[in-house]
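In: I need the structure of the sequence given here:
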Amino acid sequence: MKLKAFFTLLLGLAILQVNAQPTVKPDMVKTNKGQLKIQPITHGSLVLQWNGKTIYVDPYGGSELYKGIAKPDLVLITDIHPDHLDTKTLDGLTLEGIKMVVPQAVADQLPEKYKSQAVVISNGQSTNQLGIPIAAIPMYNLPEAADAKHVKGRGNGYILNIGGKNVYISGDTEDIPEMRALKNVDVAFVSMNLPYTMDINQAASGVLEFKPKVIYPYHYRGTDGLADVEAFKKMVNDQDKNIEVRLRNWYPEAAKNKAAEVKKK
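Out: Below you'll find the model as predicted:
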């Protein structure tokens, strides 16, 4: 009986461990120093793992989404909105002594316990963390206006050079000139959700201009639901088949709900 109870316990722990893993499988990108592992989390949140280091980008949605993933060695935060600066999620993670690369507006709103961990950079500035060069790129709405949801200079997009690969994280932006002028981007994460950022037409136009080798549509939930990323992919590849558009499920709960609705019909 004791042996049976032991195996039952092991089975239970295995089930818990499986349930703790992220619901979307990670992708791999080859660099000049091993593989870069890309783990979509939800909305604008992702995890990058390379050379034994783990980077959380805009941790959001609850710390339980990060179960089964190594604790961060670095955190990047793009903006002050709660789907980027999510203090509840931060509080649920193991962040003691971990640097957070942030714009000044985010640093100003960080809880006191995190302020000493902030590495503040503004648009056009850069820092080197974990041996990875990180540059802050503008992110903002068009046309520029004082009452825009994202004003120029407040938030940061980021470009990280990881093992010789340039990784662009757009943050909440439209197809601004600074994005369209980017060069030599290997992997890009580009937002597309109205009315907060841009529609798929603007996103496709911007992507076709700066031509990343790989593009992930992310941050694509707007007030009217999820953007049509399949249509975005078609727009891009109808004009440039060399751009690899990777569609991943950043909203597994929405997909689950949709499947349940179809089943009811």
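In: make it CA atoms for all contacts and neighbour counts henceforth
Out: Will do.
In: quick one, strands of the stretch 151-265 of the chain?
Out: 157-162, 165-169, 187-191, 214-218, 221-222, 225-226, 244-245 (DSSP state E, counting those that start in this stretch).
In: in the third one, what counts as buried?
Out: Just to be clear, that refers to strand 187-191. For strand 187-191, the neighbour count (16 or more other CA atoms under 10 Å) marks 187-191 as buried.
In: how about JSON lines for these, with distance to residue 64 added?
Out: Formatted as JSON lines, the buried residues of strand 187-191 follow (distance: CA to CA, whole Å):
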{"residue": "187", "distance to residue 64": "27"}
{"residue": "188", "distance to residue 64": "26"}
{"residue": "189", "distance to residue 64": "23"}
{"residue": "190", "distance to residue 64": "25"}
{"residue": "191", "distance to residue 64": "24"}
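In: looking at those, which is nearest residue 72?
Out: Distances from residue 72 to the buried residues of strand 187-191, taken as CA to CA, are shortest for residue 189 (19.6 Å).
In: just to check, that closest one is in contact with residue 220?
Out: No - contact status for residue 189 versus residue 220: not in contact, 10.8 Å apart, counting by CA atoms under 8 Å.
In: still on that earlier bit, pipe the strands of the stretch 151-265 of the chain into CSV and attach distance to residue 127 per row.
Out: Below are the strands of the stretch 151-265 of the chain laid out as CSV (distance: least, CA to CA, whole Å):
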stretch, distance to residue 127
strand 157-162, 10
strand 165-169, 15
strand 187-191, 19
strand 214-218, 24
strand 221-222, 31
strand 225-226, 34
strand 244-245, 29
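In: right, and those - which one's nearest residue 142?
Out: Closest to residue 142 of the strands of the stretch 151-265 of the chain, according to CA to CA: strand 187-191, at 14.0 Å.
In: could you also give me the structure for this next sequence, so I can compare it with the first?
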Amino acid sequence: MLLTKFTHACVRLEKENKVLVFDPGTFSETDQALAGADAVLITHEHPDHLDVDAVVAALLGSDTLQLFAPAGVAAQLRDKAADAGSRIHPVAPGEDFEVAGFAVRSFGGQHALIHPQIPVVANIGYFVDSNVYHPGDSFIVPDGVEVRTLLVPIHAPWNKVGEVVDFVIGVRAPKAFPIHDALLNESGRSLVEGHVTRFGAKYGTDYRHLSSGDSVEV
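Out: Below you'll find the predicted structure:
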């Protein structure tokens, strides 16, 4: 399976001529990420994870594109893309489904806390093909599964470096790659990734930096 990272939290998976896209948001190259996509998984409603206009255009421009998202997000998109409503599916934690040949399990439930005065929204983490785990904006460690490829939110208004490291240690996936990094400059990125690389290695995780547009087989 080919994994391609785009800016911030957007990731594209390809296998057997099928394409699944996580979180095409406003920070990301949504046109590239969504080109030829068969399925889209949205973790939560924040614009850096969901470019509503781009996703609606993709849904209306296709007769087959399927989208899965928390219930509130799914309802919002149905209002804007009524003609594609039957292809927009609500997801809750603890569900298993298959789309475009990808097997998906959902985890989590809510976004990490940013501040007590900022409402917490629904957030779904997705585990694909017993391999790739995208947690969205959370550090939920998926229970009952062995993650082989972890996508790590390395910087956000809701996290700190120690929590990032503990998440990587907790999941203990053999491979890990960055997401949620658009707010970092190169100095900040090197600092965070240095800690993740060093401590991850102690617990069996090989962390590798990916820039936007980079691809790797997983």
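In: tell me the one of the buried residues of strand 187-191 of the first structure nearest residue 244 of the first structure?
Out: Comparing those against residue 244 of the first structure with CA to CA places residue 187 closest, at 9.4 Å.
In: counterpart of stretch 45-53 of the second structure in the first structure, which residues?
Out: Aligned by TM-score structural alignment, stretch 45-53 of the second structure falls on residues 80-88 of the first structure.
In: pull the residues that contact that stretch.
Out: With contacts defined as CA atoms under 8 Å, 6 or more residues apart in numbering, stretch 80-88 of the first structure is touched by 44-45, 58-62, 77-79, 105-106, 109-111, 155.
In: is it fair to say residue 107 of the first structure lies in a helix?
Out: Yes - under DSSP: H, G, I helix; E, B strand; the rest coil, residue 107 of the first structure sits within a helix.
In: for it, what are its contacts?
Out: If you count contacts by CA under 8 Å, 6+ apart, then residue 107 of the first structure has 115, 118, 120 around it.
In: aligned to residue 131 of the second structure, what sits in the first structure?
Out: Mapped onto the first structure by TM-score structural alignment, residue 131 of the second structure lines up with residue 166.
In: contacting residues for its match?
Out: The contact partners of residue 166 of the first structure, taken as CA under 8 Å, 6+ apart, are 159-160, 184-187.
In: also residue 189 of the second structure?
Out: With CA under 8 Å, 6+ apart, residue 189 of the second structure has these contacts: residue 181.
In: roughly how far apart are it and residue 153 of the second structure?
Out: Counting by CA to CA, to the nearest Å, the separation of residue 189 of the second structure from residue 153 of the second structure is 12 Å.
In: residues shared between the contacts of these two?
Out: Common neighbours of residue 189 of the second structure and residue 153 (criterion: CA under 8 Å, 6+ apart): residue 181.
In: please narrow the contacts of stretch 80-88 of the first structure to those residing in strands.
Out: residue 45 (DSSP state E).
In: now the contacts of stretch 80-88 of the first structure: which count as buried?
Out: Buried subset of the contacts of stretch 80-88 of the first structure (neighbour count, 16+ other CA under 10 Å): 44-45, 58-61, 77-79, 105-106, 110, 155.
In: just send those residues back as TSV, with distance to residue 225 of the first structure too.
Out: As requested, these are arranged in TSV below (distance: CA to CA, whole Å):
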residue	distance to residue 225 of the first structure
44	15
45	18
58	21
59	21
60	18
61	17
77	24
78	22
79	22
105	28
106	27
110	30
155	24
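In: which one among the residues you listed gets closest to residue 145 of the first structure?
Out: After measuring these against residue 145 of the first structure - CA to CA - the closest member comes out as residue 155, at 14.7 Å.
In: next up, the contacts around that closest one.
Out: Here residue 155 of the first structure is in contact with 78-80, 103, 105-106, 122-123, 138-140, 171 (criterion: CA under 8 Å, 6+ apart).
In: any idea how far residue 78 of the first structure is from it?
Out: 5 Å.
In: before we move on, what about residue 247 of the first structure?
Out: Residue 247 of the first structure sits 22 Å away from residue 78 of the first structure when distances are taken as CA to CA.
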